[in-house]
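> the sequence isn't on hand, but the structure is:
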């Protein structure tokens, strides 16, 4: 193998011994999701990251959800059983506190949860709560601010965490329905209708989206800067099954514009959720859920800020009298039309949430990266240059995937509970994403996907923060990867002759391995794809690192901002799509989840979207033993710092705020 290694790693016998050891240590058994998608059954201790702390799940439940939106596990237990469980909790926390190596992580955790602990202490003292509405405004905590007696109080003395929210917990769909009937039939008097949802936020802050989710501006902003800014496509001509008329278009955009003109000028955009028709409607526990596959039309005005305007929504794919086209009601329209329009937007949000969780999040980040992680451990020796580069970007991925499959995406689990489809059909949709929907691996390079969706032209679509920030990070990662690989691969032939590299790809595509498709380079004289050029290798590694860091950050951490507040983005609807362009308050309410469902969704999306661990570009001072790497790494870190400044400047002037791709909010890997 003709690559230049650090001197202390250049012995080929040593390399072969290390490779054999790696294959032995990481010999996984695979379990397969329906129709494909490799999942590692065993998670090695070396890769468990957050999972290496056995107390983590209990500690997070204790510290992040005291008072709780979700009760502690011993809510219904009494006597000695409860005392035993609380003693176990205390033991785990004490073990953590006594380990000085974890002090840094403790400081980070306490900065997030100390306000919660202080609030509980005040409640125990009979004092009124005093807490900032937004926890991000609370000063950082010091490790010494928490002490053993307080922990003992939290675990052994705190009242049942559901006690003071008992009345709220008793509210069910029927009680809320009565409340909705009492509310005025007006969108401007929404507060009474949504107060019960707001009251779920007893500890964590009420998201800003709660104050504007019903507005058209908030709705369109989430297409370009929300939890799932990945579906929007340019539309030169509307599909035949979405028959928006020019009159309907001009009623929104004005008579100086037209559908034909906007399409010709590249100002029409569409979101199409047809793929969700693959889901089978689920139930919870006995309430019927519904699956929607809407289409939504947007346009950029010929003059103005360049932000999208919502034009029309069709709640299912096939048009007809029972599937009308909804348009924004003009000012002064009857309230019944405003409620119907809000229902149509909510159905798009429900569809977007299911697409987000099953495709953009689980399928296109977590599951897409997993077979690459396994192949790296099995086929690249620890001292292989590419292995050294990639392993920090895989830290915790197998652990969190394993936890998700056993605790979220399982029969009767959270996904089964809160999302639209049955758990079987939800898994199958995620597998479809792994296998190449909407794009195969080679077509998923960020510049290519933006071009294929027709959203790469800044002049036609000026307000697209995800695109603009993602390209900055993509280019920085590509520069770093390309310069790093140049140290070890002097020509394309070096790539071809690297036997470990070829075995790495072969493991990914093998039917008894990762079963990945549309990856690698093809040649007429080869049956299987291979790695043939430095340029492709650089693109491939860039996509791997970008997906495990920035792309996951974009779709994961946006959950706490947009998906904890259920009226903004519920993950399931509980009535059929409306068949009329007029609706009542009760019709809208019947669409939304019950409080129990809202509570479960809030718990899941807040926890997943709030815990940051590691930082992109921070590999550790002694990670790379080759001294030639250090100046290249320093340049990458400086480039990330510069990107942070650019994003801050953009957010001071651009019409849609977006900071999920700020480098100081991008972890190294998928670890939550």
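Here it is on my side, so go on. Predicted model only: the values in this text are computed from it and were never measured.
> alpha carbons only for contacts and neighbour counts from here, please
Fine.
> ok now the helix or strand containing residue 645, how far from the chain's centre?
Per DSSP states H and E: residue 645 is located in helix 629-651. Computed by Cα atoms, centre = their mean, to the nearest Å, the chain-centroid distance of helix 629-651 equals 23 Å.
> so residue 105, which state does it fall into?
Using DSSP: H, G, I helix; E, B strand; the rest coil, the structure places residue 105 in helix.
> just give me the neighbour total for it.
13 (other Cα atoms under 10 Å).
> got the contact list for it?
Contacts for residue 105 (Cα atoms under 8 Å, 6 or more residues apart in numbering) come out as none.
> that one and residue 612, how far apart?
Applying Cα to Cα, to the nearest Å, the value for residue 105 to residue 612 is 10 Å.
> likewise for residue 270?
According to Cα to Cα, residue 270 and residue 612 sit 33 Å apart.
> tell me the secondary structure for residue 255?
coil.
> before we move on, what about residue 28?
Assignment for residue 28 (three-state DSSP): coil.
> isn't it right up against residue 41?
Yes. At 6.7 Å, residue 28 counts as touching residue 41 under the criterion of Cα atoms under 8 Å.
> okay, pairing it with this:
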């Protein structure tokens, strides 16, 4: 090893001499990196990556013993003693904790056996069991998961000149590789994914991107990449990647929402003093020059996206660890043209506070444009329309889409926190001898562990005495994998983010938010030609039919439900100890039980889905990098728009980090309808019911794919093949 680390890495990478002739440098670059527009995966950096042992997101699974024959507790005459012991043990080891995250209930013993066993995909018996599982084998030993570090190398290769030739990049990149190899040396390859963010922030240049292409962090593998087919499907681009400037896209994003519980989009039925939209604004937009605002409202043709729910949080104390990002709780108006059906984006007010008119207010606006918002608690903004300055309008759209993206992240984590007490009560009361365990275990997989890692700072030591790896304890709830990342990568502080998550968690109701909306029953919503968030959701009856058939194998009367002490304990504790809003504390009939269990599965899968919008840096970074108001008539340029987008290092860090949460590594990989091999080996009567369940899901998936083939932009949030079976991500 050379003493000069910079020269060492330059030699390793064959970095061109900045003083060399252009032809010489170009030749060297082509030799090392191939086409400047494509990551071939065959250069020196790729060799470093490929030398790492397999390990990545979603690649772990373990074998487990088959379930014992299951029965209701009142009919268990063979294993009642073992069952009683298991129940006693579970109630001691699984505890509700109320103080670690004030305002929420979390599992009090992350180290316990039940949590550990539920942390990974576990197949039971051999791999030749009866589950068809859509021909996707989640126990394939050749599948190592999505290797997120590969995306970092791909981007580095693609933008070689603007990154590698920066003065201190060599020393920075050595630090990045040091982090990767230190995790391997510690025997924790899975942590490479989790701990790569800060090294990326330090390695990539902290400067604004100079082109749209530099905001594109997706790997662009060439077809001669040695594993092209395997890799390219793990990095799918947003379906609207080439249309991100198209105005109608914003309307699409709120009707094809990034999370299933997203509900900030409403009909606009009365004027709001905080949003002084006028006919003058309305008629600036192409297609509405002769329309009338009040008439359109009376006809139910206006809709509003209002992030007032986040107003106090977006104007909270600035987060100075976030490279200067802001988030605005904006307002966006949409309209359907007269005699039309498509949703058009009309006007955006980036904040909740309008800029009043008048001489002195105009003077104040002038100084805001010069000196910025500073620490104003309620920064004002003007309404900007699609008919105003082009780049002002593009900047205003980013103000809305970044908040849309953050609201999706908050919705996602808040469902995790809302659902978190359910597995605590479940493990405490439902033994492995109960028929609910084979049905629900997979749907609860990894929820406790992922909640813990996402929220709490990891405190502990590696290399436990038993040699089983890393010990997790409860650290700072504002510095976990997700809560800590928000501090660095968004316009929220981690405290603001956690507080928003806890507030949003309290919004949910177990029955209300697991009941699909029939939007065609609402004459206003029925006007929209498409509303994919609702139109594609055919999952509730399919899940209900599967649960109905399964539970009737074991429950033969309403009395069986009433006498099931384990079930009743589970329901009671979830409600009264877990504080899960709207969850029933008992069940008296089999129909009630079928409905409850169906909704548990719906919450853990359908209501946990998450779109990849947060990975789309051209629109959806978790913050706007602008401290000044946007004037609808100022002569902005594309450079001004690029300046509100994230710096290169922040964009790269957010993109790579967000892939942990947004994508399955393959269609039908641990998706809704999938169960590990051998999950129902103990009872062959289940398999005919499972076959029907999977066939119905496949048919719905095919139907949505056919719809998507006719749409301008595909929507996959309601496709069974891309919905995780549990909150494992």
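Yep, that arrived. As the structure is a computational prediction, the values presented were derived from the model and not from experiment.
> fetch the TM-score of the aligned pair.
Here the TM-score for the pair of chains, by TM-score structural alignment, normalised by the length of structure 1, is 0.72; 553 aligned residues with a Cα RMSD of 4.1 Å.
> of residue 270 and residue 612 of structure 1, give the one with the bigger neighbour count.
Shown here are residue 270 of structure 1 and residue 612; by other Cα under 10 Å, residue 270 has more neighbours (24 against 17).
> counterpart of that one over in structure 2?
Alignment note (TM-score structural alignment): residue 270 of structure 1 maps to residue 304 of structure 2.
> now do the contacts for its match.
Going by Cα under 8 Å, 6+ apart, residue 304 of structure 2 touches 265, 266, 267, 268, 331, 332, 333, 334.
> state the span of structure 2 onto which the helix holding residue 645 of structure 1 is aligned.
Counting by TM-score structural alignment, helix 629-651 of structure 1 corresponds to 686-708 in structure 2.
> and the helices in the stretch 551-700 of structure 2, which stretches?
558-563, 565-576, 590-604, 638-644, 648-662, 686-710 (DSSP state H, counting those that start in this stretch).
> buried set for the last one?
Under the neighbour-count criterion of 16 or more other Cα atoms under 10 Å, helix 686-710 of structure 2 has 686-687, 689-691, 693-698, 700-701, 704-705 buried.
> likewise for the fourth one?
In terms of neighbour count (16+ other Cα under 10 Å), helix 638-644 of structure 2 has its buried residues at 641, 642, 643, 644.
> which ones are touching the residue nearest to the second one when sequence neighbours are not counted?
If I follow you right, that is residue 642 of structure 2. Nearest non-adjacent residue to residue 642 of structure 2, counting by Cα to Cα, 6 or more residues apart in numbering: residue 209, 6.6 Å away. Residue 209 of structure 2 makes contacts with 215, 642, 643, 645, 646, 647, 648, as judged by Cα under 8 Å, 6+ apart.
> quick one on the thing from earlier: export the helices of the stretch 551-700 of structure 2 to JSON lines and tack on distance to residue 90 of structure 2?
Output for the helices of the stretch 551-700 of structure 2, formatted as JSON lines (distance: least, Cα to Cα, whole Å):
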{"stretch": "helix 558-563", "distance to residue 90 of structure 2": "21"}
{"stretch": "helix 565-576", "distance to residue 90 of structure 2": "12"}
{"stretch": "helix 590-604", "distance to residue 90 of structure 2": "21"}
{"stretch": "helix 638-644", "distance to residue 90 of structure 2": "52"}
{"stretch": "helix 648-662", "distance to residue 90 of structure 2": "30"}
{"stretch": "helix 686-710", "distance to residue 90 of structure 2": "27"}
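> how about these, which one is nearest residue 673 of structure 2?
Closest to residue 673 of structure 2 of the helices of the stretch 551-700 of structure 2 is helix 686-710 (Cα to Cα; 5.7 Å).
> for structure 1, which segments count as strands?
In structure 1, the strands defined using DSSP state E lie at 30-32, 38-40, 233-234, 268-272, 283-284, 287-288, 295-299, 309-314, 325-326.
> mean deviation, the fourth one versus structure 2?
Same thing as strand 268-272 of structure 1. With the two structures superposed, strand 268-272 of structure 1 lies on average 1.7 Å from its match in structure 2, counting by mean Cα distance after the TM-score superposition for structure 1.
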